[in-house]
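**Student:** build the 3D model from these lines:
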Amino acid sequence: MHAQRRPTRRLRARRYLALLPILLITVVAMVATVARADPRVPPRAPSLAALPAPPVPAPPVPAIGRAWPVGARPEVVCGWEPPAGPYARGHRGVDLAAPPGTAVRAVAAGRVSFAGRVAGRGVVSVELSATGRPPLRTTYEPVRASVRKGDEVAPGQVVGTVEPTGSHCARTCVHWGLLRGGVYLDPLSLLPPWLWRSGPSRLLPVLGVPLP
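**Tutor:** Take a look at the predicted model:
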């Protein structure tokens, strides 16, 4: 019987070279596993394309009001007190003193988005024109509506009258609210400075005609 020949050096080198790719793949896989498990290894920074876009700030409230909701210069019984959170306590609007039967007017041009009853109280809501997306929306309650959903209203146009019941004030008042989407805002910010000036009553300006 012939003695078994030992592999030559060249043959052994070829075998080692054939095993080299397998060893490299194994080492790379082990390093990747350790990097994922080791909290000391910092995570890879996200690319600029993966970063979320910064939030777009909501447009400011324009002073487009041309009339108080009631009267010429009504008494503000309770002012706007923004809540700290969606369900926190606060006053989400402004209460204006007004006796029952007082005419309630739209403060600015818009379209009636709701006119009906909510929890036994009459509510009128007007979506204001050209106030961004989502648009500003004013609400008035308790009001017996004289308009319907979809009606276009002009500044100072009567949308209803104050109801004798349903007010949360000690005396009859109108709760005037302002929202953009689901966020409550200060409705008084709709009024320009000339509406705040004290003095005798004056005629409301005609839309498109400059103030004197």
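**Student:** contacts and neighbour counts: CA atoms only from here.
**Tutor:** Noted.
**Student:** which element is I25 on?
**Tutor:** Secondary structure assigned from DSSP states H and E places I25 in helix 9-37.
**Student:** buried sites along the following helix or strand past that helix?
**Tutor:** The element immediately downstream of helix 9-37 (helix or strand, assigned by DSSP H and E) is strand 76-78. In terms of neighbour count (16 or more other C-alpha atoms under 10 Å), strand 76-78 has its buried residues at V77.
**Student:** also this sequence, please, to line up against the first:
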Amino acid sequence: MYSTAFALALSVLTALTATWPVGPPRPAVVRGWEPPASAYGPGHRGVDLAAPPGTEVRAAAAGRVSFAGPVAGRGVLSITHPSTGTPPLRTTYEPVRPLVRPGTEVTAGQLVAVVSGPPSHCAPVCLHWGLRRGDTYLNPLTLLPRPPSRLLPLTPP
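**Tutor:** So this is what the prediction gives:
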């Protein structure tokens, strides 16, 4: 299930110009993506980025705001990214104070929210960044550009 979704996410990367949602400098990943073994199993369906309250949050890629409001006592922002397949990719950010309304078109790197204070699922407060295609969770770090590969010799020179 995840390998097909992962392949689909990679196939649309050329359609996205993605950027870190917080920084510069590049934020530390406090907790990485831990895909669950089953749809309802334990795991971590996103990544947590070091970001104290008040940190500016920027759209990782261009899209349309699909949700901006509270969920379970925390502010959440979701952005749907067109031209990324069917169903389209959607990024989520929490806990945040959204600065944009549903229906707003945003560009990659545009200021869309600020990290809000507690309650948060990590201490100190961090930004949880998620990525989904339909009901399938994906690793949002796959959206980011990677440095070019470099071939190394098999034995030291």
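**Student:** what range does the helix holding I25 of the first structure cover in the second structure?
**Tutor:** In the comparison with the second structure, helix 9-37 of the first structure aligns to no range at all (TM-score structural alignment).
**Student:** again with stretch 143-150 of the first structure
**Tutor:** So stretch 143-150 of the first structure sits over residues 96-103 in the second structure, by TM-score structural alignment.
**Student:** which residues sit against that stretch?
**Tutor:** With contact meaning C-alpha atoms under 8 Å, 6 or more residues apart in numbering, stretch 96-103 of the second structure is reached by 64-69, 74-77, 111-116, 127.
**Student:** strands of the second structure, start to end?
**Tutor:** For the second structure, the strands defined by DSSP state E occupy 29-31, 47-50, 56-58, 63-71, 74-81, 89-94, 96-98, 105-106, 111-115, 126-133, 136-138.
**Student:** how about CSV for the ones you listed, with distance to Y40 of the second structure added?
**Tutor:** Converted to CSV, the strands of the second structure look like this (distance: least, C-alpha to C-alpha, whole Å):
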stretch, distance to Y40 of the second structure
strand 29-31, 20
strand 47-50, 18
strand 56-58, 29
strand 63-71, 19
strand 74-81, 21
strand 89-94, 19
strand 96-98, 25
strand 105-106, 32
strand 111-115, 28
strand 126-133, 15
strand 136-138, 11
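**Student:** of all these, which one is nearest A37 of the second structure?
**Tutor:** Closest approach to A37 of the second structure among the strands of the second structure (C-alpha to C-alpha): strand 136-138, 11.7 Å.
**Student:** Q110 of the second structure reaches R58, doesn't it?
**Tutor:** Yes: using C-alpha atoms under 8 Å, Q110 of the second structure is in contact with R58, at 5.1 Å.
**Student:** quick one: which of these two has more around it?
**Tutor:** R58 (21 against 15; other C-alpha atoms under 10 Å).
**Student:** which residue in the first structure aligns with that one?
**Tutor:** By TM-score structural alignment, R58 of the second structure lines up with R105.
**Student:** and for S78 of the second structure?
**Tutor:** Per TM-score structural alignment, S78 of the second structure is aligned with S125.
**Student:** how close does its match get to K149 of the first structure?
**Tutor:** 9 Å (C-alpha to C-alpha, to the nearest Å).
**Student:** with V124 of the first structure instead?
**Tutor:** Distance, V124 of the first structure to K149 of the first structure, by C-alpha to C-alpha: 9 Å.
**Student:** who touches both of the two?
**Tutor:** Common neighbours of V124 of the first structure and K149, using C-alpha under 8 Å, 6+ apart, are 112-115.
**Student:** which one of those residues is nearest to P192 of the first structure?
**Tutor:** Proximity of the shared contacts of V124 and K149 of the first structure to P192 of the first structure (C-alpha to C-alpha) peaks at V112, which lies at 22.3 Å.
**Student:** list the contacts for the closest one?
**Tutor:** Contact partners of V112 of the first structure, counting by C-alpha under 8 Å, 6+ apart, are 124-127, 147-153.
**Student:** neighbour count and distance to G71 of the first structure added to these, as JSON lines?
**Tutor:** Shown next, in JSON lines, are the contacts of V112 of the first structure (neighbours: other C-alpha atoms under 10 Å; distance: C-alpha to C-alpha, whole Å):
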{"residue": "V124", "neighbour count": "28", "distance to G71 of the first structure": "17"}
{"residue": "S125", "neighbour count": "24", "distance to G71 of the first structure": "19"}
{"residue": "V126", "neighbour count": "27", "distance to G71 of the first structure": "19"}
{"residue": "E127", "neighbour count": "25", "distance to G71 of the first structure": "22"}
{"residue": "V147", "neighbour count": "17", "distance to G71 of the first structure": "19"}
{"residue": "R148", "neighbour count": "15", "distance to G71 of the first structure": "22"}
{"residue": "K149", "neighbour count": "14", "distance to G71 of the first structure": "24"}
{"residue": "G150", "neighbour count": "14", "distance to G71 of the first structure": "25"}
{"residue": "D151", "neighbour count": "15", "distance to G71 of the first structure": "23"}
{"residue": "E152", "neighbour count": "17", "distance to G71 of the first structure": "22"}
{"residue": "V153", "neighbour count": "22", "distance to G71 of the first structure": "18"}
